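>>> requesting a structural model of the entry that follows:
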Amino acid sequence: MTIESEGTVKSAPLQSPVSAELAGELIDTVLASLEDSKAEDIVTLDIAEKSSLADHMVIASGRSHRHVSAIADHLLRDLKDAGHGTAAVEGQSTCDWVLIDAGDVIVHIFRPEVRGFYNLEKMWAPETDTAPQYIG
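The predicted model follows:
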């Protein structure tokens, strides 16, 4: 926010071109890692208008506890290697549902039964969009 000489307040843009570029690199890293790990039913949701928590939500499935754990480990390593730092992680002890908060992108990795129960796609999907964007 900047204050102009006449005392009026002018809002700064929510996202600078540099941060938009970093967010694009981040989502690209996340999607490449998930595809590399053979995650299933990958969905991306643009939640920038719905929440200040993040710009994107990515939801994916693993076939088993072990697969969910491997996907999460691979993603965390890829994020760090790409220079996005260490992401916050929840749920890695049970691997039914692992949440990875990478800043502008929040990633949910589920076992299929758990994903069906919580149905985050329906909760976060835009009202005008009847179907989320499936990647793989």
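
>>> switch to C-alpha atoms for all contacts and neighbour counts from now on
Fine.

>>> now do Glu49 against Gln133, distance only.
Going from Glu49 to Gln133 by CA to CA, to the nearest Å gives 17 Å.

>>> no wait, Ile27
Between Ile27 and Gln133 the distance is 14 Å, computed by CA to CA.

>>> equivalent analysis for His56, please.
His56 is 12 Å from Gln133, by CA to CA.

>>> on that earlier part again, who has more neighbours, Glu49 and Gln133?
Gln133 (16 against 10; other CA atoms under 10 Å).

>>> so who does that one touch?
43-45 (CA atoms under 8 Å, 6 or more residues apart in numbering).

>>> which parts of this structure are strands?
Along the chain, the segments classed as strands by DSSP state E run 2-3, 9-10, 40-46, 56-61, 88-90, 97-101, 105-110, 133-134.

>>> just send those strands back as a markdown table, with distance to Ala23 too.
Formatted as a markdown table, these follow (distance: least, CA to CA, whole Å):
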| stretch | distance to Ala23 |
| --- | --- |
| strand 2-3 | 24 |
| strand 9-10 | 24 |
| strand 40-46 | 12 |
| strand 56-61 | 9 |
| strand 88-90 | 17 |
| strand 97-101 | 13 |
| strand 105-110 | 8 |
| strand 133-134 | 18 |
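
>>> show me the helices in this protein, by range?
Using DSSP state H, the helices found in the chain span residues 17-36, 65-81, 112-118, 120-124.

>>> report the angle between the longest one and strand 105-110.
Computed with axes from the mean of the first three to the mean of the last three CA atoms, to 10 degrees, the direction of helix 17-36 lies at 20 degrees from that of strand 105-110.

>>> for comparison, sequence B:
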Amino acid sequence: MLVWGHPGAGAVRRSSLEDHVLSLGTFAETPAETGAVMSAASQHGTSAQMLDAVLTSLSDDKAEDVVQIDLRGKSEMGDHMVIASGRSSRQVSAMAEHLVDMLKQQFSVASKVEGKETGDWVLIDGGDVIVHLFRPEVREFYQLEKMWLPEAAAAR
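I've put the predicted structure just below:
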């Protein structure tokens, strides 16, 4: 990619410049340059430790029907998935907020969160652990467990 005004713009480079270009003349820094955490497990413990912390937080917040799914070898999006329910939208949103704060404090993870405003289904991407928090009716409608668990386990 040709970028005007950038040193070596006409030169052939070994690393792919296009992976870091946001727009002409604006460059994204690589994670190594910014010190960003790409994987929480690599910086502050293992994905199993993160999973334990997530499960503890959910237990403290009185989450219901907590299911953990091991994604290792099944998906590249993370090592573990946790699905849990809250009794109300307010409880689901509060659980999400507590989880995000805990992941930031204990694992230096800036989690990505979707759906916290409505509190029906909140997705928290903590990197190695992905958490889905539902109101019971919404969880029953989507039946996320059926996509990831063996048939016998999902039928319960």
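
>>> TM value for the aligned chains?
TM-score of the superposed chains, computed with TM-score structural alignment, normalised by the length of structure 1, equals 0.77; 114 aligned residues with a CA RMSD of 2.0 Å.

>>> looking at the strands of structure 1, which is closest to His67 of structure 1?
strand 56-61 (8.8 Å; CA to CA).

>>> check which helices and strands the closest one sits against.
When contacts are defined as 3 or more CA pairs under 8 Å, 6 or more residues apart in numbering; DSSP states H and E, strand 56-61 of structure 1 packs onto strand 40-46, strand 105-110.

>>> with respect to burial, which of those scores highest?
Stretch with highest mean neighbour count among those: strand 105-110 (a mean of 25; mean count of other CA atoms under 10 Å).

>>> which stretch of structure 2 lines up against that one?
Alignment of strand 105-110 of structure 1 against structure 2: residues 129-134, by TM-score structural alignment.

>>> who touches that stretch?
Contact partners of stretch 129-134 of structure 2, identified using CA under 8 Å, 6+ apart, comprise 47, 50-51, 78-86, 92, 96, 119-125.

>>> any of these buried? List them.
Those of the contacts of stretch 129-134 of structure 2 that meet the buried threshold are 47, 50-51, 78-86, 92, 96, 119-125, by 16 or more other CA atoms under 10 Å.

>>> return the residues in contact with Ile124 of structure 2.
With contact set as CA under 8 Å, 6+ apart, Ile124 of structure 2 has these partners: 96, 100, 111-114, 130-132.

>>> quick one: which of those is nearest to Glu140 of structure 2?
Proximity of the contacts of Ile124 of structure 2 to Glu140 of structure 2 (CA to CA) peaks at His132, which lies at 12.8 Å.

>>> how far away is the residue most central in space within structure 2 from Leu133 of structure 2?
The centroid of structure 2 falls nearest to Asp125 when counting by CA atoms, centre = their mean (1.3 Å). Asp125 of structure 2 sits at a distance of 11 Å from Leu133 of structure 2 (criterion: CA to CA).

>>> distance from stretch 45-59 of structure 2 to the middle of the chain?
On the basis of CA atoms, centre = their mean, to the nearest Å, stretch 45-59 of structure 2 sits 13 Å off its chain's mean C-alpha point.

>>> meant to ask about stretch 99-107 of structure 1, not that
Relative to its parent chain, stretch 99-107 of structure 1 has a centroid offset of 4 Å by CA atoms, centre = their mean.

>>> report the contact partners of Gly103 of structure 1.
Gly103 of structure 1 sits in contact with 53-54, 87, where contact means CA under 8 Å, 6+ apart.

>>> could you see which of these carry over to structure 2?
Contacts conserved in structure 2 for the contacts of Gly103 of structure 1, using both residues aligned by TM-score structural alignment, their matches' CA atoms under 8 Å: 53-54, 87.

>>> on that earlier part again, now for His56 and Gln133 of structure 1: what residues contact both?
Taking CA under 8 Å, 6+ apart as the contact rule, His56 of structure 1 and Gln133 both touch 44-45.
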